[in-house]
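Asks: this one's sequence-less:
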């Protein structure tokens, strides 16, 4: 499966609902380059540094979802996009939704591990893990940024059969080691691909690290973005290579969960 990763240049002045224009351009280019799936950063439709995310929050089937559905259908490409979701009651969730290439909503995931006081103040954590969808016979899983830093969350996906883990992210400096080392380790230890799409540059008080990547289960990195600037990566998640790697590295089969509970 050819996967496109959009690394966006953060807007230092005017975060807000301008992400659809960037997303449509990326979908057009990704489809032209042969990608079947586009992964965009955390909160890609609005920007991350929002004074009050509740003001831009929408339900999962709101106007932005309709717009992304049209884009996906027009270019024949699945799209994973981040947005503030209006949930039950007054809850606002940091969410990612996956639209299929036919425009159908395939899955919606609410970030389960919130990072820092900013997110704790504005968002309600999700309670469902793992969230998955099927595309072209490939089982896709969804996490968001800080979630991937918890081995339990990624292992839950591995045990549920996820082949490619999509991780829209807003990784900040000075935590570059997460993108450079930890994401690759997660791919190896749980034997899956990790598609990690970040933003780059300063937005409000946050300085984002870039370094978007596709990490493979054999420890290689088929695609890596620089630490600054916007770019669109396209790389192959090779399912034959995934099966071969799982045969060579039977971590899941060799687990002894009866010991870990102690």
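Replies: That came through, no problem. Owing to the predicted nature of the structure, the values given are computational and were not obtained by experimental measurement.
Asks: For the rest of this, base every contact and every neighbour count on C-alpha atoms.
Replies: Fine.
Asks: All the strands of the stretch 51-200 of the chain, residue numbers only.
Replies: 78-86, 92-99, 105-110, 131-135, 138-142, 164-168, 193-197, 199-203 (DSSP state E, counting those that start in this stretch).
Asks: list the helices and strands the fourth one packs on?
Replies: Using 3 or more Cα pairs under 8 Å, 6 or more residues apart in numbering; DSSP states H and E as the contact criterion, the secondary-structure elements in contact with strand 131-135 are strand 105-110, strand 138-142.
Asks: Tell me which of these sits nearest to residue 187.
Replies: Residue 187 lies closest to strand 138-142 among the helices and strands packed on strand 131-135, at 12.7 Å (Cα to Cα).
Asks: mind listing what's buried in that closest one?
Replies: By neighbour count on 16 or more other Cα atoms under 10 Å, the buried set for strand 138-142 is 139-142.
Asks: Residues in contact with it: which ones?
Replies: 96, 109, 130-134, 157, 161-167 (Cα atoms under 8 Å, 6 or more residues apart in numbering).
Asks: Buried among these? Need that as a selection in ChimeraX.
Replies: The following ChimeraX line selects those of those that are buried, judged by 16+ other Cα under 10 Å:
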select :96,109,130,131,132,133,157,161,162,163,164,165,166,167
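Asks: Now the two most distant members of the contacts of strand 138-142.
Replies: Spanning the widest gap among the contacts of strand 138-142 are 96 and 161, at 19.7 Å by Cα to Cα.
Asks: so residue 80 makes contact with residue 104?
Replies: No. Between residue 80 and residue 104 there is no contact under Cα atoms under 8 Å: 11.9 Å.
Asks: of the two, who's got more company?
Replies: residue 80 (29 against 17; other Cα atoms under 10 Å).
Asks: Pasting the second one now:
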């Protein structure tokens, strides 16, 4: 097996909801098969969707006890199995799962497992899918063997431009953006909105960006979503040909990010002009205070019969 540093960084976005699509085998087994295939195509990094190790399609319908039953610690059997597959194939892999922390808290987390055994974890900052999930408080930026700094933003973390900007200011030149769309009544997010915003984040911050989305539909069904890779100019350089070939692959040159126009302008920022963007002081020990989840829109279930009458009285004309 070749060392990852000896190979160019070739990235693949695989928008497969493996846990839903492969019910006859554990999701990490399906991921292992994909990694072996990608190794033959000289792919260095495989990006799977948000919650790719979780079998439940709609998180908002699950009680806390159900989420706890699906959760695992970072050193649990599923992540261990993915790490073994990564070491054997030589292909780094990013996968999502429900993390159970040492204090019992539950997080929507994503880990990038490296062939050398390293594991880089990000906890979702905006876990909108369930009130039982705690919000993360750190922007994680880490070095890779390919000479590029990587950051992870999960799902709704990508909806706010400030998050990608913070990652860029911390040195990230590759943004991994795993996502899981919900399809059904009451869902307002349009898939094309996210597909347009991710290249914009790449162009604004002089970074590569990889979007990998799975679509969670009613009754537990999952389908491949959008897969794309954008360059530091905001140009989409690879896109899945859904549904025939939903996977997107591209080679990434770190120098393009370092010498991009946006990266040059990041050094010319005037932070003193942006004081109005700071709502509160950052919590000690983290990048952000705990997130207060916004109230969900209340929708009536079923129908209620309502009857009323308007009674008018004619007044005599004088």
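Replies: That came through, no problem. From a predicted model like this one, the values you see are computed outputs, not experimental measurements.
Asks: Which among the helices and strands packed on strand 131-135 of the first structure is found nearest to residue 8 of the first structure?
Replies: It is, among these and with distance given as Cα to Cα, strand 138-142, at 19.3 Å.
Asks: In the second structure, what stretch matches the closest one?
Replies: Aligned by TM-score structural alignment, strand 138-142 of the first structure falls on residues 148-152 of the second structure.
Asks: just curious, which of the buried residues of strand 138-142 of the first structure is nearest to residue 22 of the first structure?
Replies: Checking the buried residues of strand 138-142 of the first structure one by one against residue 22 of the first structure (Cα to Cα), the nearest turns out to be residue 142, at 21.3 Å.
Asks: excluding its backbone neighbours, what's nearest that closest one?
Replies: Closest residue to residue 142 of the first structure apart from its sequence neighbours, by Cα to Cα, 6 or more residues apart in numbering: residue 166 at 5.1 Å.
Asks: so who does the residue nearest to residue 55 of the second structure when sequence neighbours are not counted touch?
Replies: Distances taken as Cα to Cα, 6+ apart put residue 19 closest to residue 55 of the second structure, at 4.7 Å, once the chain neighbours are dropped. By Cα under 8 Å, 6+ apart, the residues touching residue 19 of the second structure are 26-27, 52-55.
Asks: Name the member of those residues with the most neighbours.
Replies: residue 52 leads the contacts of residue 19 of the second structure on contacts (other Cα under 10 Å) with 30 neighbours.
Asks: Give the aligned equivalent of that residue in the first structure.
Replies: So residue 52 of the second structure corresponds to residue 44, using TM-score structural alignment.
Asks: Now do the contacts for its match.
Replies: Taking Cα under 8 Å, 6+ apart, we find residue 44 of the first structure in contact with 19, 81-83.
Asks: Tabulate these (CSV), appending distance to residue 60 of the first structure.
Replies: As requested, these are exported to CSV (distance: Cα to Cα, whole Å):
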residue, distance to residue 60 of the first structure
19, 16
81, 11
82, 11
83, 9
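Asks: isn't residue 52 of the first structure right next to residue 119, touching?
Replies: No. Judged on Cα under 8 Å, residue 52 of the first structure makes no contact with residue 119 at a distance of 10.7 Å.
Asks: Which one of those two is surrounded by more residues?
Replies: Counted by other Cα under 10 Å, residue 52 of the first structure and residue 119 do not tie: residue 119 has more neighbours, with 17 against 10.
Asks: who touches the residue mapped onto residue 111 of the second structure from the first structure in this structure?
Replies: Counting by TM-score structural alignment, residue 111 of the second structure corresponds to residue 97 in the first structure. The neighbours of residue 97 of the first structure, taking Cα under 8 Å, 6+ apart as the test, are 60, 80-83, 105-109.
Asks: Spell out the secondary structure type for residue 38 of the second structure.
Replies: helix (DSSP: H, G, I helix; E, B strand; the rest coil).
Asks: Looking for the alignment partner of it in the first structure.
Replies: In the first structure, residue 38 of the second structure lines up with residue 30, judged by TM-score structural alignment.
Asks: and its match, how many neighbours?
Replies: Burial of residue 30 of the first structure is recorded as 24 neighbouring residues (other Cα under 10 Å).
Asks: ok, so what distance separates it from residue 242 of the first structure?
Replies: Counting by Cα to Cα, to the nearest Å, the gap from residue 30 of the first structure to residue 242 of the first structure is 23 Å.
Asks: Kindly report the same for residue 25 of the first structure.
Replies: Counting by Cα to Cα - residue 25 of the first structure and residue 242 of the first structure are separated by 30 Å.
Asks: More neighbours: which of the two?
Replies: Per other Cα under 10 Å, whichever of residue 25 of the first structure and residue 242 has more neighbours is residue 242, with 19 against 11.
Asks: Would you map the helices across the first structure?
Replies: Taking DSSP state H, the helices of the first structure run over residues 19-32, 63-75, 116-122, 151-159, 176-177, 183-190, 239-248, 257-260.
Asks: Residue 216 of the first structure: which of those helices is closest?
Replies: Of all the helices of the first structure, helix 183-190 sits nearest to residue 216 of the first structure, with 5.9 Å by Cα to Cα.
Asks: quick revisit: JSON lines please, covering the helices and strands packed on strand 131-135 of the first structure and showing distance to residue 1 of the first structure.
Replies: Shown next, in JSON lines, are those (distance: least, Cα to Cα, whole Å):
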{"stretch": "strand 105-110", "distance to residue 1 of the first structure": "17"}
{"stretch": "strand 138-142", "distance to residue 1 of the first structure": "8"}
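Asks: And these: which comes nearest residue 38 of the first structure?
Replies: Per Cα to Cα, nearest to residue 38 of the first structure of those: strand 138-142, 12.3 Å.
Asks: rewinding a little: just the buried residues of the contacts of residue 97 of the first structure.
Replies: Buried, going by 16+ other Cα under 10 Å: 60, 80-83, 105-109, out of those.
Asks: Could you dump those into TSV and include distance to residue 209 of the first structure?
Replies: Putting those into TSV (distance: Cα to Cα, whole Å) gives the following:
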residue	distance to residue 209 of the first structure
60	28
80	20
81	19
82	18
83	20
105	30
106	29
107	27
108	26
109	23
